[in-house]
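Novice: fold the following, please.
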Amino acid sequence: MFVSYKWLEQYVDLSGVTPQELAEKITRAGIEVEGVETPASEMKNIVVGYVQSREQHPNADKLSKCLVDVGEEEPVQIICGAKNVDAGQYVAVAKTGAVLPGNFKIKRAKLRGEESNGMICSLSELGIESRLTPKEYAEGIFNFPNDVTPGEDALAALNRDDAILELSLTPNRSDALSMIGVAYEVAAILGRDVKLPQPNPAESTEKAADSIQIRIDAPEDNPLYIARVVKNVKIGPSPLWMQTFLMNAGVRPHNNVVDITNYVLMEYGQPLHAFDLDRLGSNEIVVRRADEDEKFVTLDDTERTLSADQLVITNGKEPVALAGVMGGANSEVHEGTVNVLIESAYFDGQIVRTASKAHGLRSEASARFEKGVDPARVQAACDRAAELMAELAGGTVLSGSVVAGELNVEPKKVSITLERLNTRLGTDLQMGGVEDIFRRLQFDTETNGNEITVTVPTRRSDITIPEDLTEEVARLYGYDHIPLTLPEGESQPGGLSPYQLGRRVVRRYLEGAGFNQAVTYSLTSEKRAAQFALEVRQPVALAMPMSEERAYLRESLLPHLIEAAAYNNARQMASAALYETGSVYLNEGENVQPKEEERLAGVITGMWHEHLWQGEKKAADFFTVKGIVEGLAARIGLADRLTFQKSAPEGFHPGRTAEVLLDAEPIGVVGQLHPSLAKEMDLKEAYLFELKLDMLLNADREDLSYVPIPRFPSIGRDIALVVESTVEAASLETVIKQAGGSLLTSVRVFDVYEGERMEEGKKSVAFALTYADPEKTLTDEEVTAVHEKVLAALKEQAGAELRA
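Specialist: Next up is the predicted model:
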């Protein structure tokens, strides 16, 4: 809901409260204000100008040379490219030195040899979205009505000096879907009065009932239908103040009659519809359920196929509107409309939602019917629209309203005791203070001893039980004023589960290693759903997706992490390290809930270390990301149980990728993104890992044990082995560890060589071995015996020879 500060001032005194202060107060009272937009804050030096003359540019067919009065001693010459510019118009002019949205500065210039001192502006150039611009000004400049003066502030005339508060409303607060509803809320917060419109249209002697009759054949869907007739209207643009208020509220102006219905919709929260009475096709309105497969052309010139669970307004024969959703093209108000029928009705929210959803038509009207409108405003809104049509469209309002059906909604009465209220809130409020809060909310109250009974207005359908009254008192009293207390009595102190603690350790380790946490969508496209998946299954499709890009549940965290890295890379953040812990969803079969597993994934691009003052640079590579995974395993006590095995899953580099195993069971993958995919994402190189986090954290661990610092020296031996090029260093390391027994305390690779002086198809792998005994100093003979055993095992099991 977009709320215009200047429009709101018509209903409640806002003196002494800035828009930003008001936004803060509304948020603290329970309705979140997502932001405050002040369109004029980034613009200056924009005035109303009067085009005295216009002639063709001598050197350009598409340019006009205009002499414009901008309120100064002499008119200025401005070159304009708009097709609709002409003499006699009042226009918005950005003078020399003006600043437009986007910090666009206007300078004196020469265009095709002719001097231009400013710019004649369109509405889009003044920051108004094209979807909100009146159609006649969608292309070209905007023309003011003739009630403006050259030199006056154009932004003020267009209400661009307004402040727009964006309210994020929860479904239960439908009362705040109108300016009057917001005014009630603000008046309660500020402790001020609400000034409501008092519609009282002047009526002719001719009766509306002589022009139209109404019959409701579906009273459960439409308990009340009210119509008023306004004759002899003159269709034209609505006043500038109304157009600008509508645009600030996110509604596009059309003409005075349609704009009035939209204005009253935003003002009262009651949807209205205007029919061209002469094009209606009869003098009768019949509200009924649609026939199955009945055809109907809506205002957007689209033929709709209706179903029997949808409600239509008909002329007794054919539909003229889809109730609560959209009117029909056959009865639309147009330039030649003279007589207007105003519809104001109460439709069941569920049937409106059914039709809106079936046809993909969600409008301001349908949103309000779905959430619930105030039954007490149905008549008042109709009267208000009729009054404005008489005032702004020159129409004649026929006597009386034509009413069909009956809607008796009595205000609810809810009671609560002062003791219960204070117990719930932990406060010590007195009855007088509670009564004052309900008075500010304009709720009638009755007090009987310690109990207060509140008569809830029909506009507040969200208040039905005592707890709702407690919430109203809490938010108006001020959540910040509620005292902090500790619970009394015996209680079990809370804490994290072992799994949650483990997850926290994982996150801290990665952040300490230089990663930033990312949170990405669980929904993805069909193409990316199974990409990089550790377990490839048929992706789980949503029954009602928001879009094709968010139609499936992900099976891997990596696709969106790679997108995030590419997004950063495109914005000159070439070095990125991102990780995520989140769920993936695995298909378990038709009509079965997908299996949800938690995964850990990361991506690294660019430089891993870069110390320019030391001249040190190190780009991320396979061993960087492998070392991070190994360090993580060590941090959670699984270092000795984690191994790596060469692998080439789809999407990864075939020579720089390894499967990660825990106790010989696959739990993930680590490697480089395939170069073709990296090129597609506009990344140079990217290194990835994804692990089954639940298997890591749920793995059985032995209790942590410590060993004393060795008192006896160790002995080191280096060996260089010649093996086939296809033999993996990891397999050699395994053989060495098995053969070395308890005396072998450390094995590490320190060199791999292939090339000159090495037989073709062979390579040299060098290991550093460390031998030690915690109980004594080893003799050379003891070490040699074990070392010879290691060499023999290497030759027998891996065909390894000592390099000469």
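Novice: for the rest of this, base every contact and every neighbour count on C-alpha atoms.
Specialist: Noted.
Novice: which SS class is P493?
Specialist: Here P493 is coil, with the state taken from DSSP: H, G, I helix; E, B strand; the rest coil.
Novice: so how far is L272 from it?
Specialist: Remark: distance between P493 and L272 (Cα to Cα, to the nearest Å) = 56 Å.
Novice: out of the two, which sits in the more crowded spot?
Specialist: For P493 versus L272, neighbours defined as other Cα atoms under 10 Å are more numerous around L272 (23 against 5).
Novice: show me what contacts the closest residue to that one other than its chain neighbours?
Specialist: Among residues not flanking L272 along the chain, S344 sits closest, at 5.0 Å (Cα to Cα, 6 or more residues apart in numbering). With contact taken as Cα atoms under 8 Å, 6 or more residues apart in numbering, S344 is in contact with Y225, I226, A227, Q270, P271, L272, H273, V378, Q379, A381, C382.
Novice: and for comparison, fold this next one:
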Amino acid sequence: MLVSLKWLSQYVDIEGLAPEELAEKITRSGIEVDAVIDRAQGMTNIVVGHVVSKEKHPEADKLNVCQVDVGEESLQQIVCGAPNVDAGQKVIVARPGAKLPGGIKIKKAKLRGQESNGMICSLQELGIEGRLVPKAYAEGIYVLPEDSVPGTDALELLGLRDTVLELGLTPNRSDALSMLGVAYEVAAILSTEVKLPEINYTASAEKAQDKLSLRVEDTAVNPLYAAKVVKNVKVAESPLWLQHYLMAAGVRPHNNVVDITNYILMEYGQPLHAFDYDSLGTGEIVTRHAAEGEKITTLDDQERTLQAHNFVITNGKEPVAVAGVMGGANSEVSDETTTVVIESAYFAGQSVRRTSKDLGLRSDSSARFEKGVDPNRVIPAAERAAQLLSELAGGEVLEGTVLVDELDKTPARVVVSPDFINTRLGMKISLEDMLSILERLQFEVEAANGLLIIDVPTRRQDIKIEEDIVEEIARLFGYDEIPTTLPESGEQVGGLTAYQEKRRIVRNVMEGAGLFQAVTYSLTSAAASQKYALKAEETTKLLMPMSEERSILRQSLIPHLVEAAAYNVARQIDSVALYEIGSVFLGQTAEGLPFEEEHLSLVLTGKWTDNAWQGEKKQVDFFVAKGIVEAVFAKLGLTERVSYVKASVDGLHPGRTAHVLLDGGVVGLIGQLHPAEQKQAGVKETYVAELDLLSILNASTEELVYTPVPRFPAMTRDIALELDRTTTAGEIAEIIKGAGTKLLKDVKVFDVYEGEKMAPGKKSVAFSLTYFDPERTLTDEEVVAAHNKVLKALEAAGAEIR
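Specialist: Presented below is the predicted three-dimensional model:
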């Protein structure tokens, strides 16, 4: 919303208040001022000129040599290239020494041998956007009214000695989409009064009802329709003050009739439309739903096809306007128009929004209807338009208003206690201050039985509940006045929960390992909803999904991470390492809601190491993924309680997949995507992992105890075992750990061999065993005794020592 302070001053006293100071007060009260715009833009020495004569430039066909009266003793010669310059015109002249927007300075010059003492200006050269300049002057200079006095300040005449505030309105503050709405806001801030326009005119003896009939077929969509009839209208240019108020508000002037409707749109916030009475042809207005496939050509000369739920204004036969959105070209006011029908109506915002969206057509009118107009301004806006048509277009207003009115204009009532307000704000505002603020807002209020009974004006349709009143009190009392206090927590100190701390540890591990965090959709398709799920529970489906691809809540993070990896690979990023911490949704809680369980998932593809200058390259493999998972458990202090077992999971490689066990229960999986899945996704060898973070982070851990650096040496023994190919190294490692005495501190696999020297169906696995006692140096005999126990356990398990 663009607010001209010169225009605003007609309704509220802001004299003596600097624009920047007013902008600061408005911003602090809750409506942000995005910009303070000086329309003069530092321009100087811009005056009114009178073109006394015009002659063709002897050396240039497109230039004219003009003798211009600028209020001095002698005429000034100015060379001008505008196609519409002519003798007798009053024009805008930038004198030598003048400054124009963009840092342009005007100097005396010679153009093709002819002296030029200044420049005759267009509005664009004064910094006015081309889209706001009247079409008649879009390609040339601007012509001032004949009564303009040469030598006087052109900027003052054009209304450019003005400041415009650009308001960044939130959707709930539709009341401030009008000058009167802003005036009420400023008056409340400054504790002053609002001066409403005085509406008075002399109506003719002829009655509007004799000239026009009206029928509304659906009062739910159109509960109020008012029409004024004005005859003997003379369509012409608007007065200069009206044109420049509109341009300051970002509206292009057209003619006096259209400009009056736009002026009242900006003044009252009430959309109006002017019909050419003779073009209606029937003397009748009927508002109704459109017929399916019915067509109308709107004012932008576009033919539009309507649907049955679109609402239209008709002449009883065909549409002449799309209700609340835009008028039709078949009833447009033209230079030949003599009788005008002014429409002021209330249309349901939902209907206007749907129609606007259907047609891909938004307008200032539709924006206001969608957000809600003041029902008590509909008829006054029509009367104001009739007054201005009488004053500015010489119109004769017919007596009465053609009216259908079934609109409820009852103000909303909100009852709230002062204690409720103070409790919500955490401060103590006196009852007198509350009453003062509400009276400044011009809310009718009564204090009774410890309550405030408030009748909210219909212009403030955003005020519905107690909390809305709290907000109004707070913003006008001053957000800066709300005291800052620390929470009264007693002995408690704020901080992260143990779960939150562990989650941060996990995130740090992931990012320390070089993975990037991803955030993917919680909604997925039916086919992917349970893919790779650690627990397959009942799925949760949306009642009204936007698409089948986003219709069910996920039970695994992996599918969308694979999609993210594939997206990157398709764009020539061949090495991808992503992780996500997010919720999966499993079954239902006792309250009927899906149970959320936080998971950690990762996806790896491409190179893990690529140091070209060292000739070092390493592709991602199963053990890279497993190493990252192991790092998580190591940081959480759970390594000793975690094991890995071979697993079979649909969509993962049958020989490179493992379940992760914590205290014997499955809490995750690691694996390579099945080759078929990789091909479908368009990726090469890709590894994934997923962990049930909720279970892992809630697992109890013992307090971390640090041990000193060993003073005594450890001793190692290596064993090479011949095993069946189906026997996993993990199974053998568990046997070794179980048989080892307290001296056995570590077991590691360091070699696996399945070559030609092995018997069919056999493999060789080599382990390194570490023996250590922190209190003394072990003897060879002690290590041999402990190691023999391990060898016997392995032989009993069927392992052959090589």
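Novice: mind checking the TM-score on these two?
Specialist: After superposition, the two chains reach a TM-score (TM-score structural alignment, normalised by the length of the second structure) of 0.66; 733 aligned residues with a Cα RMSD of 6.9 Å.
Novice: and which of the contacts of S344 of the first structure is nearest D175 of the first structure?
Specialist: Q270 (10.5 Å; Cα to Cα).
Novice: just checking, that closest one is part of a helix?
Specialist: No: under three-state DSSP, Q270 of the first structure falls outside any helix and is assigned coil.
Novice: wait, isn't it in contact with A380?
Specialist: No: Q270 of the first structure is not in contact with A380 according to Cα atoms under 8 Å; the separation is 9.2 Å.
Novice: okay, the two: which has more neighbours?
Specialist: Q270 (29 against 19).
Novice: next up, the contacts around the more buried one.
Specialist: V264, S344, A365, R368, V373, D374, R377, V378, A381.
Novice: who does the helix or strand hosting the last one touch, helix- and strand-wise?
Specialist: Yep, that's A381 of the first structure we're talking about. Secondary structure from DSSP states H and E places A381 of the first structure in helix 378-393. Helix 378-393 of the first structure sits against strand 224-231, helix 256-268, strand 340-346, strand 396-399, with contacts defined as 3 or more Cα pairs under 8 Å, 6 or more residues apart in numbering; DSSP states H and E.
Novice: what about the residue nearest to L272 of the first structure, distance to S238 of the first structure?
Specialist: 21 Å.
Novice: and R550 of the first structure, by the same measure?
Specialist: 41 Å.
Novice: ok, Y479 of the first structure next?
Specialist: Distance from Y479 of the first structure to S238 of the first structure, by Cα to Cα: 43 Å.
Novice: try G512 of the first structure
Specialist: 62 Å.
Novice: if you count surrounding residues, which of those two has more?
Specialist: Taking neighbours as other Cα under 10 Å, G512 of the first structure and S238 compare with S238 leading, 19 against 10.
Novice: now do the contacts for that one.
Specialist: S238 of the first structure neighbours (Cα under 8 Å, 6+ apart): P253, N255, N256, V257, D259, I260, L392.
Novice: please apply the same query to V562 of the second structure.
Specialist: V603, A681.
Novice: apply 7 Å and report the result again.
Specialist: Counting by Cα atoms under 7 Å, 6 or more residues apart in numbering, V562 of the second structure touches V603.
Novice: okay if I get the contacts of Q270 of the first structure as CSV plus distance to L721 of the first structure?
Specialist: Listed next are the contacts of Q270 of the first structure as CSV, based on distance: Cα to Cα, whole Å:
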residue, distance to L721 of the first structure
V264, 87
S344, 91
A365, 80
R368, 78
V373, 83
D374, 86
R377, 91
V378, 91
A381, 92
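Novice: so which helix or strand takes in the nearest residue to L693 of the first structure once chain neighbours are set aside?
Specialist: Residue nearest to L693 of the first structure in three dimensions, not counting chain neighbours: R599, with 4.8 Å by Cα to Cα, 6+ apart. According to DSSP H and E, R599 of the first structure maps onto strand 595-605.
Novice: L160 of the second structure too?
Specialist: Using DSSP H and E, no helix or strand contains L160 of the second structure.
Novice: wait, it touches R39, no?
Specialist: Yes: applying Cα atoms under 7 Å, one finds L160 of the second structure in contact with R39, separated by 5.2 Å.
Novice: circling back to that earlier point, who wins for neighbours among the contacts of Q270 of the first structure?
Specialist: V373 (29 neighbours).
Novice: which residues does L240 of the second structure contact?
Specialist: Counted by Cα under 7 Å, 6+ apart, L240 of the second structure has contacts L158.
Novice: swap the cut-off to 10 Å and go again
Specialist: L144, P145, L157, L158, G159 (Cα atoms under 10 Å, 6 or more residues apart in numbering).
Novice: how close does it get to V456 of the second structure?
Specialist: 38 Å.
Novice: just S489 of the second structure next, same as before
Specialist: Counting by Cα to Cα, the gap from S489 of the second structure to V456 of the second structure is 39 Å.
Novice: ok, these two, which is more surrounded?
Specialist: Counted by other Cα under 10 Å, S489 of the second structure and V456 do not tie: V456 has more neighbours, with 23 against 8.
Novice: counterpart of the more buried one in the first structure?
Specialist: Here V456 of the second structure is matched to V456 in the first structure, going by TM-score structural alignment.
Novice: ok, its match to S731 of the first structure distance?
Specialist: Applying Cα to Cα to V456 of the first structure and S731 of the first structure gives a distance of 78 Å.
Novice: could you do P239 of the first structure as well?
Specialist: Following Cα to Cα, the distance that separates P239 of the first structure from S731 of the first structure is 83 Å.
Novice: I'd guessed A92 of the first structure sits against V85; true?
Specialist: No: if you go by Cα atoms under 10 Å, A92 of the first structure and V85 don't touch, sitting 11.4 Å apart.
Novice: could you pull out the buried residues of the helix holding A381 of the first structure?
Specialist: Buried positions in helix 378-393 of the first structure, judged by neighbour count with 16 or more other Cα atoms under 10 Å: 378-390, 392-393.
Novice: ok, back up a step: out of the contacts of S238 of the first structure, which is most surrounded?
Specialist: Among those, V257 has more neighbours than the rest - 30 neighbours, counting by other Cα under 10 Å.
Novice: tell me the contacts of that one?
Specialist: 233-238, 263, 273-275, 333-334, 337, 340, 342, 385-386, 388-389, 392-393, 395.
Novice: any shared contact partners between A92 and V85 of the first structure?
Specialist: What both A92 of the first structure and V85 touch, as defined by Cα under 10 Å, 6+ apart, is the set I120, I141, F142, N143.
Novice: what is the burial count for the first one?
Specialist: Applying the criterion other Cα under 10 Å, we find 27 residues in the vicinity of I120 of the first structure.
Novice: which stretch of helix or strand covers it?
Specialist: Secondary structure (DSSP H and E) places I120 of the first structure in strand 119-121.
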